[in-house]
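Asks: Next comes the sequence, and after it the predicted model I'd like to discuss.
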Amino acid sequence: MPTMTAYVMPQNDSVRHQIRDVLVPLVAMFLASRLVLLVLASMTLQLSGAHGANSSLAPMLCRWDCEWYLGIAQHGYSTYEPGLAYGHAPGETTFGFYPLYPLIVRFFTPLMGGDVLHAGILVSNLCFLAALFYVYLYVRELGLNRSVGLLTACMLCVFPQSIVFSAPLSESIFLLLMAAAMYHFRREQYLVAGIAAALLTAVRPNGILFIVFAGVLLVQQHGLRAVLAPWRMPEKFVPIVLAPLGMFLFLTYCYVATGDAFAHESTESIGWGWAFVPPWENLLEQLHSGSVLALCAAISISVALCSLLLLQYGMYAEFAFCIASILLIWCGQGVVSLFRYWMILFPIWIAVARSVAVRPMGATLLCALLGMISGVIACAWALGSIIAL
């Protein structure tokens, strides 16, 4: 009796299917979302009566912290304080920003004819596109289907204030490296995960919270007793050991350059007025402020509630990372970002996408609502309104 053999898809066919089913939709979502947001921002500039350089798209994308990053990319770090004459408060210096993003922008600047602004825009968009792929891969690594992966990517593209992913700011590279570090750690590719984590802490200090994710996942997979005996599986602790490296290198540079290893914290405190406040006090103060801070606080509470979906789906390590990030942001006095701090917490949006993916109409309405808010925020961004900060 003849035996039946399983059909194995030829490798070329598999690659074509991956391009058709994954690559094309992700690139299409990336391009469509960027085009719509930039068109809306451009129309807003034209209707506002902006002229000359103020009416072009590239300068419009450079808002708030952008000038600091581009200044570091062009001139390096300095203790010079621009002061009130330049719209800055005394005590603000370039040491308030970590170095990896401006270093990469500096590398790309010659490729853009010496134009550091366009180099920054290019780097941010390339990192965002790569981040979408990593987020999709992460979704599949969790055992979820293609629809959840594409829906998560779509939400990131249309999320309110997602225009920041195309601006010369560090959100795109932070999202990319965080997704990469978590993805490779879950795949037990520990050296790659450690390198990504080390680069992550050279982008922003809160990247160190990757250690929370890694530690909880190890406990979840191997038990607390095994984790308390790291010599029995040392390779699994490589990412945890390497993660602080980017931060330590920057602290060392700060010490050599200024004599203060914590120059970043000093300028954040003196220049930007950052101070630790118990999160419950900070939230109550913001909710009763009667200003945009009240809206920011309400949105942050909504994000925290959405993070509970991670517990429902057994994503305990991802929940630990997200809730630690939320608590850290809540502890910062005077936090004013509406959405920018929350977009990069991609595990939350994976859980939300998983919840609504089974309801196509609900998923469509959610993306449409997010897209409409994002369009409004893009217009506010073009006008330099604080609501887009």
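Replies: Structure received.

Asks: use CA for all of it now, contacts and neighbours both
Replies: OK.

Asks: List of residues touching the host helix or strand of residue 350?
Replies: In the assignment (DSSP states H and E), residue 350 maps to helix 346-356. Outside helix 346-356, the residues that touch it by C-alpha atoms under 8 Å, 6 or more residues apart in numbering are 135, 139, 148-149, 151-152, 155-156, 175, 179, 303, 306-307, 309-310, 313, 318-319, 322, 362-363.

Asks: One more to weigh against that first structure:
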Amino acid sequence: MKIPKLSTYRDLLPRLRVNFVTALLIWFGVFCGYYFFSRGLDPVPGPLAASLVNWDAKWYLDIAQHGYQYVPGSPVGQNIVFFPLYSLILALLGKILPFFALANIGIWLAAGSGVLSIFLFHRFARENLAEPAANAATWFYALSPAAFFFASDYPTGLMNVLALLALLTWHRERPALTAFWLGLGSASGPLMVFFAFALWSILAWQRWQERSWRSLGGSVLLGFFASSGLIAFIVYQYVTFSAPLAFIHGHASYLGELSPLQKLTNIVHLYPFSGADYTPLWQALAGEVTALNPARSVYFLMNVVVLAGNLLALLYFVWRRVWAWAWIALVLVGAYLWFQGASQGPVSTYRLLYLNLPLFLLGGQLWQWRPRWGYVALTLSAAALFLQSAFFASGHWAF
């Protein structure tokens, strides 16, 4: 076995330091939220570890334990709206490790994929930025409030591992392997489907430059593999429920049925982006007693800030004529606005870390240009990570 050089270990130390600081902030926040924060909308009774399996984590765990259920036209939420990859891996691990609780296995799966994603992100950042900016971007990624979801039964870490593997293989001009990772990613979450489309369309454009039927056929084949996870999920729903688009129809209880014109009107009016009630947040910060839950105000504020940052990153890449990243950012932000933001307002924007990859790159660049601003932005992000962890453990809805 080849023994790594000492320099290899030295290269690992900064990434290990980032992981340690992230874990410290998360678990300190969980501890404070569990023991000192007031109970929120949906606290989970039992020991501290039980508080980590809440909200969407319950759905993923339910799928791993009982499979999918679908009732057409149901007015309540259904687990069919959640994509299968994370729950499938969790169910397989449960069979391999039957002596461990499935919820605990899920936490370890989320943590392991989250740690791996930090290492992969640093490698990805080094291919796009100078070394100091890449290091700073990695800190922004690891101390994002969404990093909390590396401590709960959420597929956040898994999604980012797959997105980053696809980007890294794309940079290395290995289109078949890129399509493979994109195909897995398309089975992990709806916006990952749009990420797969954005990156595949870049691959197709690069092949179109060859101006040959062979390159066109290759692009179609790559597109099939890049969307293979979604295709498999649709086939499963057709065979099981005779409803190939059940995962879309099941969203009606969450998002409502809006016409394209209504969605466009909501986006143009920035509703309800500017319509959220931030009064409980300002009252809580001022030390005043508030009858309403301040966590929801923080939730909307965080997502508005992150969405604005993503739009700024999009403009930055257009200005620098980095067209590939501008296109990826445009597809992801556009899909988010149309399918989720237009119906629910700024929800879960920051939690989808792969949606914010351009923003983290911009943060690293900001650090290199204006270190003081970078320190301020990173400090605010770390504080948000602590609050996210505390709110989640106390039963408040995630930011």
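Replies: Yep, that arrived. Because the structure is predicted, anything quoted here is derived from the model rather than measured.

Asks: Mind checking the TM-score on these two?
Replies: TM-score of the superposed chains, computed with TM-score structural alignment, normalised by the length of structure 1, equals 0.83; 365 aligned residues with a C-alpha RMSD of 2.9 Å.

Asks: follow-up on the earlier one: where in structure 2 does the helix holding residue 350 of structure 1 fall?
Replies: Using TM-score structural alignment, helix 346-356 of structure 1 corresponds to residues 357-367 of structure 2.

Asks: Just give me the mean distance for that stretch relative to structure 1.
Replies: Between stretch 357-367 of structure 2 and the aligned residues of structure 1, the post-superposition mean distance stands at 1.9 Å (mean C-alpha distance after the TM-score superposition for structure 1).

Asks: ok so, going back, need the buried ones from the contacts of helix 346-356 of structure 1 selected in PyMOL.
Replies: Entered in PyMOL, the line below selects the buried ones among the contacts of helix 346-356 of structure 1, by 16 or more other C-alpha atoms under 10 Å:
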select buried, resi 135+139+148+149+151+152+155+156+175+179+303+307+309+310+318+319+322+363
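
Asks: List the ones among the contacts of helix 346-356 of structure 1 that fall in helices.
Replies: Counted as lying in helices by DSSP state H, out of the contacts of helix 346-356 of structure 1, are 135, 139, 148-149, 151-152, 155-156, 175, 179, 303, 306-307, 309-310, 318-319, 322, 362-363.

Asks: Counting neighbours, which bits of the helix holding residue 350 of structure 1 end up buried?
Replies: Neighbour counts over helix 346-356 of structure 1 (16+ other C-alpha under 10 Å) mark 346-354, 356 as buried.

Asks: Put together JSON lines for these, with distance to residue 245 of structure 1 on each row.
Replies: Output for the buried residues of helix 346-356 of structure 1, formatted as JSON lines (distance: C-alpha to C-alpha, whole Å):
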{"residue": "346", "distance to residue 245 of structure 1": "23"}
{"residue": "347", "distance to residue 245 of structure 1": "24"}
{"residue": "348", "distance to residue 245 of structure 1": "27"}
{"residue": "349", "distance to residue 245 of structure 1": "29"}
{"residue": "350", "distance to residue 245 of structure 1": "29"}
{"residue": "351", "distance to residue 245 of structure 1": "30"}
{"residue": "352", "distance to residue 245 of structure 1": "33"}
{"residue": "353", "distance to residue 245 of structure 1": "33"}
{"residue": "354", "distance to residue 245 of structure 1": "34"}
{"residue": "356", "distance to residue 245 of structure 1": "39"}
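
Asks: And the residues you listed, which is closest to residue 168 of structure 1?
Replies: Closest to residue 168 of structure 1 out of these is residue 346 (20.1 Å), distances taken as C-alpha to C-alpha.

Asks: Which residue is the nearest non-sequential neighbour of residue 138 of structure 1?
Replies: By the measure of C-alpha to C-alpha, 6 or more residues apart in numbering, the closest residue to residue 138 of structure 1 outside its immediate chain neighbours is residue 183, 5.5 Å from it.

Asks: before we move on, what about residue 383 of structure 1?
Replies: Nearest to residue 383 of structure 1 is residue 45, by C-alpha to C-alpha, 6+ apart, at 7.1 Å.

Asks: cool, and residue 379 of structure 1?
Replies: residue 41 (5.0 Å).

Asks: Count the neighbours of that neighbour for me.
Replies: Residue neighbour count, defined by other C-alpha atoms under 10 Å, stands at 27 for residue 41 of structure 1.

Asks: Residue 252 is in contact with residue 260 of structure 1, correct?
Replies: No. In this structure, residue 260 of structure 1 is not within contact of residue 252 by C-alpha atoms under 8 Å, at 9.0 Å.
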